[in-house]
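Enquirer: My questions concern the predicted model and sequence given below.
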Amino acid sequence: MSGSLRVSGKNRQAEPFDERFDFWHGGGGQWRIERDGEVVYLAADEETVFVLIDGELQRQSGGRIRMAWVGSMFSPLDLLGENSLLRKMSSGMRASRGADRIDIGGRAAWLTELATSKGDGNIELAFDDATGLLVLLRSPSGGLLEVTNLAVHDQIDSERFTWDGPVADADPGKDDPLVQAAQRIEILSAISSALDRPQDLLQAVSGTRDGHQAKAAVIDLLGVTDTGADAVLAMQIRRFGSAEKGRIQAELTELRNYVADYSTTDR
């Protein structure tokens, strides 16, 4: 299966975002997800996972930590599986009417609506007739999730799910999923703090003479760890855009939920 996913709306800070992904999904946990032509998630199987983190593909542990570290409010990973967006929604909503047959991107689909438990409006959903895949979600607030260019393949070349470029290996002593999640939270929390105070950050760093002083200034200003300060100093300018902050907050929320679930179910 392959296709394109567009996600738009407003993030938790009421700031607009509009993102597009291209994706390929094969059997055995195979995934390839690209954003703006750049690979952000690659999985050859359940255990061989690469994620774009801070500008480089990093090898991640498979198994229990199959998380959507794509840095987006939603991604193609939310379309399928036991943790899919639809499964999360279904527990608190009910269908408000029957389904109507429609056409989406030249493919037959079924359109229906779900009533929210709060009664604040209906969510419009459409499912591809042949695959059952969620291909449209439109919320009362204007949020949109739409799958286009959907295609079903008998087989996708395995090379699509392999990577022969540079990869940053994870520390072999830090393969524990909970440790990885905690480290990522540490980094993202520091970056989030920096995004809240861009002018203060620039002023603090601009007056330093070298990297050591700059790092100390970041730690003093934001109250972050050494690791967090390194992440802040390595940030690209584009990350100060409003959409990036929404991505950071979404990833932080998912990681914290993961840690909470892991702590209660895996001990």
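Expert: That came through fine.
Enquirer: From now on I want contacts and neighbour counts done on CA atoms only, so please keep to that.
Expert: Will do.
Enquirer: What is the burial count for residue 20?
Expert: The burial metric for residue 20, expressed as a neighbour count using other C-alpha atoms under 10 Å, is 19.
Enquirer: Which SSE is immediately downstream of the host helix or strand of it?
Expert: Taking DSSP states H and E as the definition, residue 20 sits inside strand 16-26. Scanning the chain past strand 16-26 towards its C-terminal end, the next helix or strand to appear is strand 30-35 (assignment: DSSP H and E).
Enquirer: related to what we said a few turns ago, show me what the strand holding residue 20 is in contact with.
Expert: With C-alpha atoms under 8 Å, 6 or more residues apart in numbering as the contact definition, strand 16-26 has outside contacts at 1-11, 30-36, 75-76, 155-156, 242-243.
Enquirer: and here's the other structure:
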Amino acid sequence: MGVSWVELIGRNAASGSVMVSGALRSLGSDRGTELDESYRFWYAPTDRWRIEIDGEPVYLSGRDRSLVRIDGHMTLLDGDIRMPILGRGVSPLQLLGQNSLLHSMSRDVVVRDEPRAVDVGGRRAWAVLVGDRSGKNGEISIDESTGVIVRLTMSAGSGSSEVVELTEHASLPDGLFEWDGPVVEAPSPRGRRARPDPEVGRQERSEVLRACVTALDRSAEVLSLMQRAESEEDAIRRLVSELGVTTVGAQAIAAMQMSTFRPDIADQLRRALADDENNRRC
């Protein structure tokens, strides 16, 4: 049975709820120079990341802070940096989660063909030929199970990116996303936005986890509610009203895909919520 482009967008939007690791390689040319970039990455819900190049961390995003390697030093991100630029090609940050390429592409993209089943790195995926209004084409492949973008091929052979060794995890240790070495403060010129309050991030993480656990415990009610909703905004309002979750939590529920409504996922999220609450009490 096939899937639609809209469904694939939804799966990618919901990919922020998975725990995965993998390796990404990008090949091609950039302004006349050859491009060959490789990353290893680990991702956990609430936008926690570990990204390495040649075994060395270049980006870490944990519970309280985000760090990027600049000039050989792990540097604390401040309020001006929304998504660090790790290289010249596609980075793991653009494969899933809040900075996924599809978030910006989906508004302007033209779908050239129906999605077709393909194999990427030994996993089933769905490939779609897409383009823009100017006529440039490319192909994007989305992993069937996780919703992660696993392959991008640009038009006229200008470049490609592919994920290999994509692995789903039941859990990943918090320490994987933390840094215990020296940290450099980013320069703060006048007018720069203040660094995000880490307590706000912790609060949102708890809201997301608590809402997802509630949704899995009341799955029949959630599915019925979503069927009655007339729009995404209406669905958010109904979730807030009927489940008693926050707006942030309701948005997380609305992004969940059907494959996450399983007992093992519920147990995983309950453990994550318990760990989160214990850490907040410490």
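Expert: That came through fine. Fair warning: this is a prediction, and the values are worked out from it, not measured in the lab.
Enquirer: Could you get me the TM-score between them?
Expert: Aligned and superposed, the two chains score 0.60 in TM-score terms (TM-score structural alignment, normalised by the length of structure 1); 175 aligned residues with a C-alpha RMSD of 2.3 Å.
Enquirer: returning to what we had before: which ones among the contacts of strand 16-26 of structure 1 are found in helices?
Expert: When helices are assigned by DSSP state H, the members of the contacts of strand 16-26 of structure 1 inside them are 242-243.
Enquirer: Just the buried ones out of the contacts of strand 16-26 of structure 1, please.
Expert: Among the contacts of strand 16-26 of structure 1, those scoring as buried are 1-11, 30-35, 75-76, 156, 242-243 (criterion: 16 or more other C-alpha atoms under 10 Å).
Enquirer: mind checking how far the corresponding residue of structure 2 for residue 94 of structure 1 is from residue 148 of structure 2?
Expert: For residue 94 of structure 1, the aligned residue in structure 2 is residue 110 (criterion: TM-score structural alignment). In this structure, residue 110 of structure 2 and residue 148 of structure 2 are separated by 20 Å, where distance is defined by C-alpha to C-alpha, to the nearest Å.
Enquirer: Settle it for me: which of those two has more neighbours?
Expert: Remark: of residue 110 of structure 2 and residue 148, residue 148 carries more neighbours, 28 against 16, as counted by other C-alpha under 10 Å.
Enquirer: Contacts only, for the aligned partner of the more buried one in structure 1.
Expert: Applying TM-score structural alignment, one finds that residue 148 of structure 2 aligns to residue 133 in structure 1. With contacts defined as C-alpha under 8 Å, 6+ apart, the neighbours of residue 133 of structure 1 are 79-80, 127.
Enquirer: and those as CSV, adding secondary structure?
Expert: As requested, those are arranged in CSV below (DSSP: H, G, I helix; E, B strand; the rest coil):
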residue, secondary structure
79, helix
80, coil
127, strand
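Enquirer: Which PyMOL command selects the buried ones in those residues?
Expert: A single PyMOL command is used to select the members of the contacts of residue 133 of structure 1 judged buried by 16+ other C-alpha under 10 Å:
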select buried, resi 79+127
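Enquirer: If we only consider the contacts of residue 133 of structure 1, which is nearest to residue 233 of structure 1?
Expert: Closest to residue 233 of structure 1 out of the contacts of residue 133 of structure 1 is residue 79 (34.6 Å), distances taken as C-alpha to C-alpha.
Enquirer: Now do the counterpart of the closest one in structure 2 against residue 152 of structure 2, distance only.
Expert: When structure 2 is aligned by TM-score structural alignment, residue 79 of structure 1 is paired with residue 95. For residue 95 of structure 2, the distance to residue 152 of structure 2 (C-alpha to C-alpha) stands at 10 Å.
Enquirer: do residue 253 of structure 2 as well
Expert: In this structure, residue 253 of structure 2 and residue 152 of structure 2 are separated by 28 Å, where distance is defined by C-alpha to C-alpha.
Enquirer: Look at the two and report which has more neighbours.
Expert: Between residue 253 of structure 2 and residue 152, counting by other C-alpha under 10 Å, residue 253 is the more crowded of the two (26 against 21).
Enquirer: Regarding that one, what is its secondary structure?
Expert: Once three-state DSSP is applied, residue 253 of structure 2 turns out helix.
Enquirer: before we move on, back to that, what about the closest residue to the match of residue 79 of structure 1 other than its chain neighbours, neighbour count?
Expert: Computed as C-alpha to C-alpha, 6 or more residues apart in numbering, the closest residue to residue 95 of structure 2 that is not its neighbour in sequence is residue 149, at 4.9 Å. By other C-alpha under 10 Å, the residues close to residue 149 of structure 2 number 28.
Enquirer: hang on, residue 120 of structure 2 packs against residue 150?
Expert: Yes: counting by C-alpha atoms under 8 Å, residue 120 of structure 2 does reach residue 150; the two are 7.0 Å apart.
Enquirer: These two: which has the busier surroundings?
Expert: Neighbours around residue 120 of structure 2 and residue 150, counted as other C-alpha under 10 Å, are more numerous at residue 150. The numbers are 28 against 20.
Enquirer: what helix or strand is the more buried one on?
Expert: Residue 150 of structure 2 is part of strand 149-154, with elements assigned from DSSP H and E.
Enquirer: Give me the contact list for that strand.
Expert: Outside strand 149-154 of structure 2, the residues within contact range by C-alpha under 8 Å, 6+ apart are 12, 95-96, 120, 125, 137-143, 159-164.
Enquirer: what about it, how far off from structure 1?
Expert: Mean deviation of strand 149-154 of structure 2 relative to structure 1 after superposition (mean C-alpha distance after the TM-score superposition for structure 1): 0.7 Å.
Enquirer: and that strand, how far from the chain's centre?
Expert: Using C-alpha atoms, centre = their mean, to the nearest Å, the distance from the centre of strand 149-154 of structure 2 to the centre of the chain it belongs to is 15 Å.
Enquirer: so residue 88 of structure 2 sits in a strand?
Expert: No: inclusion of residue 88 of structure 2 in a strand is not indicated when three-state DSSP is applied; the result is coil.
Enquirer: Return the distance of it relative to residue 34 of structure 2.
Expert: Residue 88 of structure 2 sits 10 Å away from residue 34 of structure 2, going by C-alpha to C-alpha.
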